[in-house]
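Asks: quick one, structure for this:
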Amino acid sequence: MYAETSPVARILVVEDDLVLAGHVRSFLEKAGHAVTLSHDGCEGLRLAERDDYDLVLMDILLSGLDGLQVLQQLRRRSRVPVLLMSALGGEQNRIAGFSRGADDYLPKPFSVAELGVRVEAILRRVAYERQVLQRVTCEGELEFDEFAADVRWAGRSAGLTASEYRVLELLWQHHDQVLSKPFLYQQALRRGYSRHDRALDMHVSHIRRKLQAIGCTGMRLETVWGHGYTLVCVAP
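Replies: Alright, predicted model coming up:
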């Protein structure tokens, strides 16, 4: 049985199977969450962009726009967590979902118990990340804006790209720890790591330059050769 350990959340369910959508809604509402239903990709995108949801559960095979198209457009404006639900459970389908910014992928058919565990895990992570970002704002001048996917120092925006923001956010959440390149590729760049791929090194270089440009001196992004990167907080 799904234990309600996560805070009450606002969840958007975009699913054109009316029976499944009803089961999912009933299950999540019993867990205490506020659920909005949509059965069309275009409507789901409008709702996700218009309202402030904590999580979006979305099928891939939708009318109007399919789930991957919705996700791709949504990621241009929002970082809301998205869990894809689909009968297309093959490896290439999962890769396509994650490459467009999905946070999780649940193949159909699934049990509501498994859905509950996945939802709980995502909401728990979101709650933790929000607490971390709040501490950043209170303890220093560097402010993380997850909606703009950017940071500000003393009111000046760094102008990070979405990928740069995800890299910096992950390093901050694990500051003073060394994060490996494979981990950063998977979690921040959302693709597999290849030792010939220099994209991460380029992003780190850009982050350093942009933080320096806005006068951010409270942290240092260091390379740990042969391992990865770490973010070190510098005492004033």
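Asks: alpha carbons only for contacts and neighbour counts from here, please
Replies: OK.
Asks: just the element for Tyr105, please.
Replies: strand 104-107 (DSSP states H and E).
Asks: past that strand, which element shows up next along the chain?
Replies: Per DSSP H and E, the first helix or strand lying C-terminal to strand 104-107 is helix 112-139.
Asks: elements contacting that following helix?
Replies: Secondary-structure packing of helix 112-139 (3 or more CA pairs under 8 Å, 6 or more residues apart in numbering; DSSP states H and E): helix 18-30, strand 142-145.
Asks: quick check: buried residues in the first one?
Replies: Neighbour counts over helix 18-30 (16 or more other CA atoms under 10 Å) mark Ala21, Val24, Arg25, Phe27, Leu28 as buried.
Asks: next helix or strand past that helix?
Replies: Criterion used, DSSP H and E; the element after helix 18-30 is strand 34-38.
Asks: show me what counts as buried in that following strand.
Replies: So, applying 16+ other CA under 10 Å, buried residues of strand 34-38: Val35, Leu37, Ser38.
Asks: same check, this time on stretch 115-122
Replies: Leu115, Gly116, Arg118, Val119, Glu120, Ile122.
Asks: now those residues as CSV including distance to Arg130?
Replies: Formatted as CSV, the buried residues of stretch 115-122 follow (distance: CA to CA, whole Å):
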residue, distance to Arg130
Leu115, 23
Gly116, 21
Arg118, 19
Val119, 17
Glu120, 15
Ile122, 12
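Asks: the strand holding Tyr105 - contacts with which helices or strands?
Replies: Here strand 104-107 touches strand 82-86, helix 91-99, going by 3+ CA pairs under 8 Å, 6+ apart.
Asks: next, the structure of the following sequence, for comparison with the previous one:
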Amino acid sequence: MCRHDRDRRSDRQDGPRDPGGAADRHLREPRAARLFRAQRVHGTRHPPHASAAGGGARHGGRGRGARGGRHGGGGPGSGAHAGRTRGVLVQGQCGASVLIVPISYLTRVVEFSATHYIRRADWSDERNAREFARAATEHGHRYQCRVTVKGPLVAEAGGVMSLEALDHLLADEITGRLDGRSINEALPEFAPGRRLATGEALAVYVWERIAPRLPRGVTLHAVRVQEGPHIYSEYFGEP
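Replies: Reported below is the predicted structural model:
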């Protein structure tokens, strides 16, 4: 075989492994960060060499069939294993090199109308009015509560958790308890002499009610209680 023909054959063998080729770009480009099932991704650490019969002279040894000789092509890419590549199973982003399951976040927003007041039982009316102003007397809000949960995103399971189950939980612990009611009267935790019915305290209360009831593998990430268009409180579970 002439040198020109041999070079062309070499080009055909190595072409698909060109780092600039379409297959390689598919694995490396950032925009290819979509989710897919676990599959084998081939590495390029050991590119294929010529077979032992054809590569014996190149390595200075004689052709010895598929097994090859100790010094005649017995490396990782020779003999019966020529052309094999190492790979790992991945799930998640294209191009990952370890088995991963993406962590995703799901936020559900519920709304309710409720009244409350902020007043300390051990203070006089004058001091409460001075400290809390109009909030010391009962008044109402159209509350918006955002609950964010997180967990492994398993495509076969349909998401982080069942949306129907999350809706049932929020209705049971938030809207069913508070919609159309006084927070101070509906929740013993906010009765006179106990917690002040602030947005911050309400966010902590919601966390305490929701977190223990989430399914296994799902955790509560954040609770946000919004009293109006320009004010909200958040809690992330810190002690």
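Asks: would you pull the TM-score for this pair?
Replies: The TM-score (TM-score structural alignment, normalised by the length of the first structure) is 0.22; 82 aligned residues with a CA RMSD of 5.6 Å.
Asks: quick revisit: sort out which residues of the strand holding Tyr105 of the first structure are buried, please.
Replies: Going by 16+ other CA under 10 Å, strand 104-107 of the first structure has these buried residues: Asp104, Tyr105, Leu106.
Asks: excluding its backbone neighbours, what's nearest the last one?
Replies: In this case it means Leu106 of the first structure. Leaving out its chain neighbours, the residue that sits closest to Leu106 of the first structure by CA to CA, 6 or more residues apart in numbering is Met85, at 4.9 Å.
Asks: if I look at the one you found, how far off is Arg118 of the first structure?
Replies: 11 Å (CA to CA, to the nearest Å).
Asks: returning to what we had before: can you redo the buried residues of helix 18-30 of the first structure as a markdown table with distance to Val13 of the first structure?
Replies: What follows is the buried residues of helix 18-30 of the first structure, written out as a markdown table (distance: CA to CA, whole Å):
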| residue | distance to Val13 of the first structure |
| --- | --- |
| Ala21 | 7 |
| Val24 | 8 |
| Arg25 | 8 |
| Phe27 | 12 |
| Leu28 | 10 |
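Asks: tell me the one among the buried residues of strand 104-107 of the first structure nearest to Asp201 of the first structure.
Replies: Asp104 (26.1 Å; CA to CA).
Asks: the closest one contacts Ala96, doesn't it?
Replies: No: assessed by CA atoms under 8 Å, Asp104 of the first structure is found out of contact with Ala96, at 11.7 Å.
Asks: ok so, going back, correct me, but the residue nearest to Leu106 of the first structure touches Tyr105?
Replies: Yes: Met85 of the first structure is within contact range of Tyr105, at 6.1 Å (criterion: CA under 8 Å).
Asks: quick one: Gly116 of the first structure from Ile122 of the first structure, how far?
Replies: For Gly116 of the first structure, the distance to Ile122 of the first structure - CA to CA - is 10 Å.
Asks: ditto for Lys181 of the first structure
Replies: 23 Å.
Asks: where's Ala222 of the second structure, which helix or strand?
Replies: Using DSSP H and E, Ala222 of the second structure sits within strand 219-228.
Asks: could you do Gly176 of the second structure as well?
Replies: helix 176-178.
Asks: that helix: what's the following helix or strand?
Replies: Once the chain leaves helix 176-178 of the second structure, the next helix or strand it forms, by DSSP H and E, is strand 181-182.
Asks: name the helices or strands packed onto the helix or strand just after that next one?
Replies: Sequence-wise, the next helix or strand downstream of strand 181-182 of the second structure (DSSP H and E) is helix 183-186. Where contact means 3+ CA pairs under 8 Å, 6+ apart, helix 183-186 of the second structure is packed against strand 103-116.
Asks: could you say what helices and strands the strand it packs on packs with?
Replies: Packed against strand 103-116 of the second structure by the contact rule (3+ CA pairs under 8 Å, 6+ apart) you find strand 139-152, helix 176-178, strand 181-182, helix 183-186.
Asks: Throw those into JSON lines and include mean neighbour count and distance to Ser233 of the second structure, thanks.
Replies: Listed next are those as JSON lines, based on neighbours: other CA atoms under 10 Å; distance: least, CA to CA, whole Å:
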{"stretch": "strand 139-152", "mean neighbour count": "18", "distance to Ser233 of the second structure": "10"}
{"stretch": "helix 176-178", "mean neighbour count": "18", "distance to Ser233 of the second structure": "17"}
{"stretch": "strand 181-182", "mean neighbour count": "18", "distance to Ser233 of the second structure": "19"}
{"stretch": "helix 183-186", "mean neighbour count": "18", "distance to Ser233 of the second structure": "16"}
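Asks: right, I'll call it a day here.
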